[in-house]
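A.B. asks: Following is a predicted model, sequence given first.
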Amino acid sequence: MCGITGVFDTRGQRAVLPAVLRRMNDSQHHRGPDEGSVHLEPGVGFGHRRLSIIDVATGQQPLFNEDGSVVIVFNGEIYNYQSLIPELQALGHRFSTKSDTEVIVHAWEQWGEDCVKRFRGMFAFALWDRNQQVLFMARDRLGVKPMHYAVLDDGMLLFGSELKSLLAHGGLRRDIDPLGVEEYFALGYVAEPRTIFRQALKLPPASTLLVRRGQPIPQPKVYWDVRFTLDSRATEAEACEELLRRLKESVKLRMIAEVPLGAFLSGGVDSSAVVATMAGLSNDPVQTCSISFADPQYNESEFAQRVAERYRTNHHVEQVDSDDFDLIDTLAALYDEPYADSSAIPTYRVCQLARQHVTVALSGDGGDETFGGYRRYKLHMMEERMRSSLPASVRTPLFGFLGRVYPKADWAPRVFRAKTTFEGMARTSVQAYFHSMSQIRQPARSRLYSQRLKSELGGYSAMEVFNRHAARAGTDDPLALIQYIDMQTYLVGDINTKVDRASMAHSLEVREPLMDHELVEWAATLPSALKLQGGNGKKVFKKALEPALPHDVLYRPKMGFAVPLARWFRGPLRERVRSSLLQGPMLDGGWFNPAEIRQMVQDHESGRHDHSTPLWSLLMFDAFLRQSIGEQPARQEAA
C-alpha cells in the first residue's frame, strides 16, 4: 500500500524539476512512511511513497522492466500475483523481484491495455513505456484505491493518489467547480469523475487512461462492469454453500502479507463473517480491533466481544468519547475536498487503534451493496410496490401534493414522518432513490444556494449522476438497479474514500474481501429474492453464516458508525457552527444564501427542526475552504 504521484509532459520532453516532484511525493508521506523514491527522465517524473507489505526486501518503486524502458508506480495489491508469475515466466519474462508490482510491468509488456483484466485486487497505477511513448493509468474495478489527475494549461499532466499531491505541484488552479458543489451538498461527496476543482478529475473505477505523447488526451476507457443477470438457478442451500466457498477463497487471498495482519470487528454481520473466516484459515489467533462508544445508543461493542470470544481472537477495544469532534480540521486536511460522512470520525479512530497492532487489516466493507443489506433497500422496495400499483398520471400529482403540504416532523415518531415517503411516491424509481440518498434535498438545496451559484449551475442537478449510472445498469429489477447505482456512487465516493483516507492517514492497509470482483460478479447472478425477502436483507449471506455466528449478531437491527451530530450542534459545537457558518469564507465566497444558513442554525438550536446533516455538510465545506483554498504553495518553480 502506497502513495503515488507524477508529472508527464503530454507535448514534449520538458524537464520536471526535482524539487517539485519531491514536494508532490512528500505531501503523501503518510501513505508510505517506509521508503520514498523518485524517477526522472525527459518529460517524465514519477514519485512513490512505500508502505512495505509484500516482498519487503526487494519491492521498491519506481520499478522497471529488464531494459528499463517501462517504469511503474503502483498503489494497492494484486492478490493473484503468485499465479501470474509462472504464467508470465513461461511466456519469456524474467523477474528480478517477488513483488506484485513487477507482475504489472510484465503483464503490460505481454497484454498491453488488457493487462488489467487479468488482475484480481485493489489497485491504482501509472506506468511509462518509453518505447511506445505512452503513459498508462488504471484503477481497480470497484474503486477501492484512488487516482486523481489533471491536465494543466501548458499540457503537463499531473497524477496522484490524493488531490494534495496535485495541489503541491503549484500549477493546478484552485477554481471550485460549481457542479462539484451541487454534488457534494446532494450526496455528501463529489462523485467520480469530478473533483471539487474544475481542473482536476478522478479516474473512474474499472477504467484506464492511455495518453500518447503528442496526441490529444482521450476519455478514460471502461474495462469492466458488473451485470445483474439474476439468472442463477441455484437453490438456497446451494447458494449458501457456494457463498461460503467464495468467501473463504477471497479472505485467504487477502491474508497474504509479510507484516502483522488483523481485522476490524464492529459486531456487525460483515466484519464478523470476515473474522470467522479468517479464524478458520489461521493457526494463530486473529488480531481484531473494535471501538466502543460512551453513548449506548451508538455502542455495539458487546456484539464484537461475543464474536471475539467465540473465535478466541486477540481483541483490542478502545472507547471513543461521544464528543469526539476535534477531528473536523484533521479530516478536511485528509480528504482535500469536502466530504460529509460523519462516520469518518469513528473510522479514523478504529484505524488509529488498528495500526498500533497490525499493518494490514481486513474489513467487511461492500457486503451491503453486494448482498442487499441496507435498511433503505427495504424501504425503497416497499415504495416501489406502491409506485407500481398506481399509474404515474395519478401517483405523481396526488403524492406530489401530499409531499408539499405534509409537515417535516423531525420531532415525531418515525411512523408519522411521512413527508419523505409522499415525496418519493411522486417520483420515478431512480428519482426516488436519489431523493432518499440526498444529504440535503430539493428544494432545500435551492434555498441554500445563492443566485450566483444557481446561475453557474445552469440547471445542473446531481440527479444526473444517478441517471447516468442507471442508464448503464442493464437491469430493470428494482433492487438490482439501486444496488448497481450504489456500487457506482456511494460505495466508491463515500465508503471507499472514507476508508482509504482514514487508513492511510495511519499508514494502515485495509483489504476488503467482500469487494472481490469475482464474488461480486457471482452475487449479481443471484435472484433478488435471495438478497431481500420479507424485510430481511442479505438473506442468503446471513443464512450461510448461521452455523458460524450468533443469531443476534446476524439478525439484529443494523447500527453503523453514527455520531450524535444533533446534540453536538446544540451543545459543544454550537459556537463552532456560529463562527464558521455565519461569517468568514463560507459567506465571503458568495456560494450560499446567508439568511437561509442563519435560519437553519436558529431552527436547529431551538429544537424546531433537526438540521444536523446539512449543518455538518456546511461545517465540513467551511473546513475544506479554510484548509485547501487558504493554502497556496509556491507557483514560480512549477513544471
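C.D. replies: Thanks, I have it. Residues are numbered from 1 along each chain as shown.

A.B. asks: switch to C-alpha atoms for all contacts and neighbour counts from now on
C.D. replies: Will do.

A.B. asks: residues in contact with Gly3?
C.D. replies: If a contact means Cα atoms under 8 Å, 6 or more residues apart in numbering, then Gly3 has 25, 28-29, 31-32, 48-50, 74-75, 160-162 as its contacts.

A.B. asks: Filter those residues down to the buried ones, PyMOL style.
C.D. replies: Buried subset of these, written as a PyMOL selection, criterion 16 or more other Cα atoms under 10 Å:
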select buried, resi 25+28+29+31+32+48+49+50+74+75+160+161+162
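
A.B. asks: Switch the contacts of Gly3 over to JSON lines; also include distance to Ser528.
C.D. replies: Converted to JSON lines, these look like this (distance: Cα to Cα, whole Å):
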{"residue": "Asn25", "distance to Ser528": "46"}
{"residue": "Gln28", "distance to Ser528": "42"}
{"residue": "His29", "distance to Ser528": "44"}
{"residue": "Arg31", "distance to Ser528": "39"}
{"residue": "Gly32", "distance to Ser528": "41"}
{"residue": "His48", "distance to Ser528": "43"}
{"residue": "Arg49", "distance to Ser528": "43"}
{"residue": "Arg50", "distance to Ser528": "42"}
{"residue": "Phe74", "distance to Ser528": "37"}
{"residue": "Asn75", "distance to Ser528": "35"}
{"residue": "Gly160", "distance to Ser528": "38"}
{"residue": "Ser161", "distance to Ser528": "36"}
{"residue": "Glu162", "distance to Ser528": "37"}
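
A.B. asks: now, which of the contacts of Gly3 lie within strands?
C.D. replies: 48-50, 74-75, 160 (DSSP state E).

A.B. asks: wait, isn't Leu625 in contact with Pro585?
C.D. replies: Yes: using Cα atoms under 8 Å, Leu625 is in contact with Pro585, at 6.7 Å.

A.B. asks: What count of nearby residues applies to the nearest residue to Lys419 once chain neighbours are set aside?
C.D. replies: Distances taken as Cα to Cα, 6 or more residues apart in numbering place Gly403 nearest to Lys419, at 5.2 Å, with adjacent residues excluded. Counted with other Cα atoms under 10 Å, residues neighbouring Gly403 total 20.

A.B. asks: hold the first one in mind and look at this next one:
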Amino acid sequence: MCGITGIFDTREQRPIDRALLERMNKTQFHRGPDEGGIHVEPGLGFAHRRLSIIDLSSGQQPLFNENGSVVVTYNGEIYNFPELTEELKAAGHQFRTHCDTEVIVHAWEQWGEACVKRFRGMFAFAVWDRNVDTLFIARDRLGIKPVYYAIRPDGILTFASELKALMADPDLPRALDPQAVDDYFAYGYVPEPRTIYDAVHKLPPGHTLSIHRGLRVPEPRIYWDVPFRDTGPMSEAEAMEGLEERLREAVRVRLVAEVPLGAFLSGGVDSSAVVAMMAGLSSDPVKTCSIAFSDPAYDESAHAAQVAQRFGTSHQVRQVDPDDFGLLDRLAELYDEPYADSSALPTYRVCELAREQVTVALSGDGGDETLAGYRRYRFHMQEERLRSMMPLGLRRPLFGAMAHLYPKADWAPRMFRAKATFQALARDAVQGYFNNNAIIRDEQRQRLYSESFRRSLQGYHPVEVLRYHAQRSPTDHPLSLVQYLDMKTYLPGDILTKVDRASMAHALEVRVPILDHPLVEWISGLSPDMKLKGGEGKYIFKKAMEPHLPQDILYRRKQGFAVPLAQWFRGPLKQRLQETILGDRLRDSGIFDMNTLQHLVDAHVSGQRDYSAPLWSLFMFEAFLRRNEGVG
C-alpha cells in the first residue's frame, strides 16, 4: 500500500513547485516508508511513497511506459494483474517489472479510460499521458482506497491519498464548507464527494476524473455501480454453494504477497469466515490478531480465541486499557477532517498489533452492508411495513400532526414513545432511514447551531446526501435501497476510511475480500429474503458458513467494536470534556449555540441523559479545529 500525490496545471505548462510537491509527499511518509519517488516536468509533478508488497526489487514509482510518455502514481493492489499482464504482452506491450503498477500504464495505453473496468482490486491512481495532454485519476469501485483533489483559483490541481497532503499547499483556500459541517454532525463523517473544506473534494468510489489541459475541468464520471440485478430463481443450497465458492476465490487472490500476511479476527461472523477460508487455502498456520477489553460488554476476545483454536491459527491478543483515550489527539492527526466513529480507537490498536507480525492483513469489512447484517436494517423493514399500510400523502399530515401534539418522552420505555413512532410514520423511507441513524437528529442539530450558522446553511439538509443516491439507485426494494445507500455513504465514508487511516498509520496493508467486486455484484442480485430472513441478518451467509464455524459464533448477538464513551465522559474524561466543549475554540468558531452545549454537558455528566454520541462528535470537531487553527 502506498501514498500518492501530484500537482497539475490545468491551463498551461507553468513550472511545478518541486519543493511543495516534496512537502506534500513527506506528509504521507507513513503510508509508504520503504521508498519514495518524484517526477517533475513542465505543468506536471507526480510523487509517491511506497510500501513494498509485491516485486520488492522493482516497481518503484512514478513508473513510465517504454518511451516515457505515460507515467503513473498508484496506491493499491490489482489482484488480476498476472492475467492482464499476459493479455497486454500478447497485444505487443513490453514489461520491465513483475508488479501490478506497470499493468496500469499499459492498460491505459491499450484501453484508455475503460482500463479501470478491467481491474479487480482496490486502487487509487493518476496517469499522465503526454501524447494527449491528459491527466486521468481513478478510484476503485467500492472506495477502499482514497483520493482527494482540489483546484485552486489559478487553475492548479492538486491530488493526494490524504487530505493532509493537500493542506501542505499554502495557496489552497481553507474556508470550511457549512454544508459539510452539517453533514458531519448528522452522519459522524463527511460523505463523498464533500470534504470539510469548501475547496477540496473526494473522488467518489467507482468514479474517474479525466482532465485535458486547456479545457474546462469536467465533473467526475461513474464507471461502476452496485447492480442489484436479480440473478433469477435460486435455491438456498445453490446460494450457499455459490457464496462460499466466491468468497473462497476472493480470499485466494488476496493471499499473494512477498511479505508476511495475516488477518484480523474479532470473533464476529465476517472476520471468522475470512479466517476459515484462509485456513483452508494455506498450508501454514494463519497469523491472526484481536483486541480484548476488560469490560465484558465490549469484549469479543473469547469468541476470537474459539475461532483461532478451531483453525489452529497463530493468534495474538492484546488487552486495551479500559481508559485508552490517549489517542484522542492522534485521531485528529490521522483523519484530517472531523471523524466521529469512536471505534477508530480500537481499530488503531488492532492495526498496531497486526503490524508487529505482518505487513498485510485481511479483514471482514463489508459483510454488514452487502449481506444486511446491521440491526438497523431490521428496524427499517419493520417501519416500512407500517408505512406501507397508508399512502405518504395521508400519512404525512395525519401522523405529523399527532407527533406535534404528543409530548416527547425519550426517557420512557420504547412502547410509550409514541411521538417518535408518529414521526417515523410521517416520513418517507429515505427520511426515516436518515433520522434513525443520524448521530444528532434534526431537532437537536437545529438547537446545536448558532443563528448565524443556521442562516449560512441556506435551507440545506443532510438527508439530501441520501436522496441524491436514492434517485440513482438501481433498486427500489426497501431493504436493497438502504443497503445501497450505506454502500454509497457509510461504507466508504466511515468504515473504509477508518481502516485505511488506522492501518496506514502503521504501514499495514489491509485487504477486504468481502468487497471483491464480482462477489459484491453477485450478492446484490440475491433475493433480499436471503439476506434478511425472519429477523436474521446475513441469513444465507451464516447458512453457508455452518460447516465451518460454530453456531454460537454465527448466531450470537452482534456486538460491534465500541468503546465506553458514556462512562469516560462521566469519569476520567469529565474535566477534559467540560473544558473542550465549553471552551473558547468551539465558542469562537461561531458555529454553536453555547447554551445548548452547556445543556449537553450538564445532562450527560449528571447521568440524566446519555449524550455521549453528540458529545464525542463535538469533541472530535474541536480536535480538528485545534489542529487546524485559523480555518473557518
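C.D. replies: Sure, I can see it. Note that the structure is predicted; figures quoted are calculated from it, not measured.

A.B. asks: TM-score for this pair?
C.D. replies: Overlay of the two chains. TM-score (TM-score structural alignment, normalised by the length of the second structure): 0.98; 632 aligned residues with a Cα RMSD of 1.4 Å.

A.B. asks: sorry, back to before: which of the contacts of Gly3 of the first structure lies closest to Leu514 of the first structure?
C.D. replies: Distance to Leu514 of the first structure across the contacts of Gly3 of the first structure (Cα to Cα) is lowest for Asn75, with 19.6 Å.

A.B. asks: Now the closest one. Nearest residue, chain neighbours left out?
C.D. replies: Closest to Asn75 of the first structure by Cα to Cα, 6+ apart is Cys2, at 4.8 Å.

A.B. asks: I figured that neighbour was touching Leu51, is that so?
C.D. replies: Yes: counting by Cα under 8 Å, Leu51 is a contact partner of Cys2 of the first structure at 5.4 Å.

A.B. asks: Of those two, which one has the most company?
C.D. replies: Cys2 (31 against 25).

A.B. asks: Okay, the more buried one and Leu390 of the first structure: tell me how far apart.
C.D. replies: Applying Cα to Cα, to the nearest Å, the value for Cys2 of the first structure to Leu390 of the first structure is 53 Å.

A.B. asks: Pull out the buried residues from stretch 177-191 of the first structure.
C.D. replies: Those would be 177-191, for stretch 177-191 of the first structure by 16+ other Cα under 10 Å.

A.B. asks: Actually, stretch 337-346 of the first structure.
C.D. replies: Under 16+ other Cα under 10 Å, the buried positions of stretch 337-346 of the first structure are 337-342, 344-346.

A.B. asks: same check, this time on stretch 503-518 of the second structure
C.D. replies: Neighbour count says stretch 503-518 of the second structure has 503-517 buried, by 16+ other Cα under 10 Å.

A.B. asks: Stretch 374-392 of the first structure now?
C.D. replies: 374, 377-378, 380-381, 383-384, 387.

A.B. asks: tally of neighbours for Ser314 of the second structure?
C.D. replies: 14.

A.B. asks: hmm, back to that, residues that sit against both of Cys2 and Leu51 of the first structure, list them.
C.D. replies: If you check Cys2 of the first structure and Leu51 against Cα under 8 Å, 6+ apart, the residues they both contact are 31-32.

A.B. asks: So Glu12 of the second structure sits against Leu157, correct?
C.D. replies: No: judged on Cα under 8 Å, Glu12 of the second structure makes no contact with Leu157 at a distance of 11.8 Å.

A.B. asks: which of these two has more neighbours?
C.D. replies: Leu157 (21 against 14).

A.B. asks: Leu582 of the first structure - how many residues pack around it?
C.D. replies: Leu582 of the first structure: 16 neighbours (other Cα under 10 Å).

A.B. asks: got a list of what Val320 of the first structure touches?
C.D. replies: 291-294, 346, 349.

A.B. asks: and with 7 Å instead?
C.D. replies: 291-294 (Cα atoms under 7 Å, 6 or more residues apart in numbering).

A.B. asks: can you pull out the helices in the stretch 201-350 of the first structure?
C.D. replies: 236-253, 269-281, 301-310, 328-335, 344-355 (DSSP state H, counting those that start in this stretch).

A.B. asks: ok, average deviation of the next helix or strand after the last one from the second structure?
C.D. replies: Yep, that's helix 344-355 of the first structure we're talking about. Per DSSP states H and E, helix 344-355 of the first structure leads on to strand 360-362 as the next helix or strand towards the C-terminus. Strand 360-362 of the first structure, aligned to the second structure and superposed, deviates on average by 0.3 Å (mean Cα distance after the TM-score superposition for the first structure).

A.B. asks: For strand 360-362 of the first structure, name the packing helices and strands.
C.D. replies: Where contact means 3 or more Cα pairs under 7 Å, 6 or more residues apart in numbering; DSSP states H and E, strand 360-362 of the first structure is packed against strand 261-264, strand 509-511.

A.B. asks: So which of the contacts of Gly3 of the first structure is the closest to Tyr149 of the first structure?
C.D. replies: Closest to Tyr149 of the first structure, out of all of the contacts of Gly3 of the first structure and judged by Cα to Cα, is Gly160, at 6.4 Å.
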